[in-house]
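Trainee: Turn this into a model:
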Amino acid sequence: GKVTLKTSVPDAVLSAANMLKGFGWQAGQPWLVEVKVPQSLDWAKSGLDHSESVADWAKMGVRARSGALPSPGLSASLLLPQGRKGPAFLAFDNFRVLFHWNKSFVYVTTVGYFATRMEGAPRFDPGHPDPQLSLEDMKALQRKLA
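Mentor: Modelled structure (predicted):
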């Protein structure tokens, strides 16, 4: 039949899945796993521009917050969206596929997080991130930048 993305949820979902597959999505592979990170970690190793094998992350003391880490041979990046005192995640190749689809770090992290919650993962541990700017401080900063 005819594909109707605007009016058919199944058509829209299947089209999105087909697009992700075209970008390199690997079915059955992880995309985002919440982890606990030792305070002694070299924080320069965090970020999407740096990857290590799961085995190497484990040697550095990185542990899954719930359950076990994925396959030791997989490559992953350590994400610290709120800094080293906030939640921590290992991001895998499928995370990068989502990022290829939508270049918003917040969007992709949120999609990955909600997908893991739908699979039964617990709520992420918010940790104790440093306080963020208040609304008034942000407005003042933006006035100075303008």
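
Trainee: CA atoms for contacts and neighbours, from now on please.
Mentor: Fine.

Trainee: Can you get me a residue count around residue 16?
Mentor: Using other C-alpha atoms under 10 Å, the number of residues around residue 16 comes to 14.

Trainee: mind checking which helix or strand residue 77 is in?
Mentor: Residue 77 belongs to strand 75-79 when assigned by DSSP states H and E.

Trainee: What's the first helix or strand after that strand?
Mentor: strand 88-91.

Trainee: Report the buried residues of that following strand.
Mentor: Residues of strand 88-91 classed as buried under the neighbour-count rule (16 or more other C-alpha atoms under 10 Å) are 88, 89, 90, 91.

Trainee: moving C-terminal of it, what's the next helix or strand?
Mentor: Sequence-wise, the next helix or strand downstream of strand 88-91 (DSSP H and E) is helix 93-101.

Trainee: And that next one, what does it pack against?
Mentor: Applying 3 or more C-alpha pairs under 8 Å, 6 or more residues apart in numbering; DSSP states H and E, we find helix 93-101 packed against helix 9-22, helix 105-118.

Trainee: between the strand holding residue 77 and helix 93-101, how big is the angle?
Mentor: Put simply, strand 75-79 runs at 70 degrees to helix 93-101, going by axes from the mean of the first three to the mean of the last three C-alpha atoms, to 10 degrees.

Trainee: how about this one, so we can line them up?
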Amino acid sequence: MKREKAFTIIETIIAITILGLIAFTITMINPLKKSYNRKNIHAVDFQMFLKNIESPKKHYFLYKIVGGKLLYMGSKESYKEYRIYKNGKMIILSGVNGGFYPLLDDVKSIIFKDIKNHLAMDVVFTNNESYEDVTSISYD
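Mentor: All right, here's what the predicted structure looks like:
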């Protein structure tokens, strides 16, 4: 009697088990990646916001902080005065004489502080992410 070549039942069970483990691993990794990304969704926005206001090209200096909610800054380059404040869910940079530039979106609250003559701020986004930093902007 000639023996036909085929997989045994044990080989088939082992192959199905390995494929099941691979499929299970793939389905578990994807939700973990999505939840991690949702936790830090505004980290890059906050860093870009800081980079924008600390730009050496603009040479901002701290003028005064009013009630922790309104910030007055001056520019050594343009010799103008600017305000930063929260309007709705946005952080706005505006000139004293008008015009505005949105800096940060989806913000729940912002608090400006003076720490050792440098501007510090605490930003809380609408998804309750919270970031704080002490900037290089100081009184001049």
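
Trainee: so what number do they get for TM-score?
Mentor: Overlay of the two chains. TM-score (TM-score structural alignment, normalised by the length of structure 2): 0.33; 82 aligned residues with a C-alpha RMSD of 4.9 Å.

Trainee: hang on, the earlier thing: any chance of the helices and strands packed on helix 93-101 of structure 1 in TSV with distance to residue 33 of structure 1 as columns?
Mentor: Output for those, formatted as TSV (distance: least, C-alpha to C-alpha, whole Å):
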stretch	distance to residue 33 of structure 1
helix 9-22	19
helix 105-118	8
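
Trainee: Of all these, which one is nearest residue 76 of structure 1?
Mentor: Among these, helix 105-118 comes nearest to residue 76 of structure 1, with 14.1 Å by C-alpha to C-alpha.

Trainee: Show me which positions of the closest one end up buried.
Mentor: For helix 105-118 of structure 1, the neighbour count (16+ other C-alpha under 10 Å) marks 108, 109, 112, 113, 116 as buried.

Trainee: Just checking, which helix or strand succeeds it along the chain?
Mentor: With elements assigned by DSSP H and E, the helix or strand that comes after helix 105-118 of structure 1 is helix 135-145.

Trainee: quick one: the helices in structure 2?
Mentor: Ranges of helices in structure 2, per DSSP state H, are 9-39, 43-53.

Trainee: Point out the most buried one among these.
Mentor: Greatest average neighbour count among these goes to helix 43-53 (a mean of 15), per mean count of other C-alpha atoms under 10 Å.

Trainee: And the buried residues of helix 105-118 of structure 1, which two are furthest apart?
Mentor: Largest pairwise distance in those, by C-alpha to C-alpha, is 12.3 Å, between 108 and 116.

Trainee: how deep is residue 109 of structure 2 tucked in, by neighbour count?
Mentor: Neighbours around residue 109 of structure 2, by other C-alpha under 10 Å: 20.

Trainee: Make sure it is actually in contact with residue 121.
Mentor: No: Residue 109 of structure 2 lies out of contact with residue 121 (C-alpha atoms under 8 Å); the separation is 10.3 Å.

Trainee: Residue 132 of structure 2 reaches residue 119, doesn't it?
Mentor: No: the criterion here is C-alpha under 8 Å, and residue 132 of structure 2 misses it with residue 119 at 10.8 Å.

Trainee: Looking at these two, which is more packed in?
Mentor: For residue 132 of structure 2 versus residue 119, the count of surrounding residues by other C-alpha under 10 Å is larger for residue 119: 22 against 14.

Trainee: residue contacts, that one?
Mentor: 62, 112, 113, 134, 135, 136, 137, 138 (C-alpha atoms under 8 Å, 6 or more residues apart in numbering).

Trainee: Sort out for me which of these are in strands.
Mentor: 62, 112, 113, 134, 135, 136, 137, 138 (DSSP state E).
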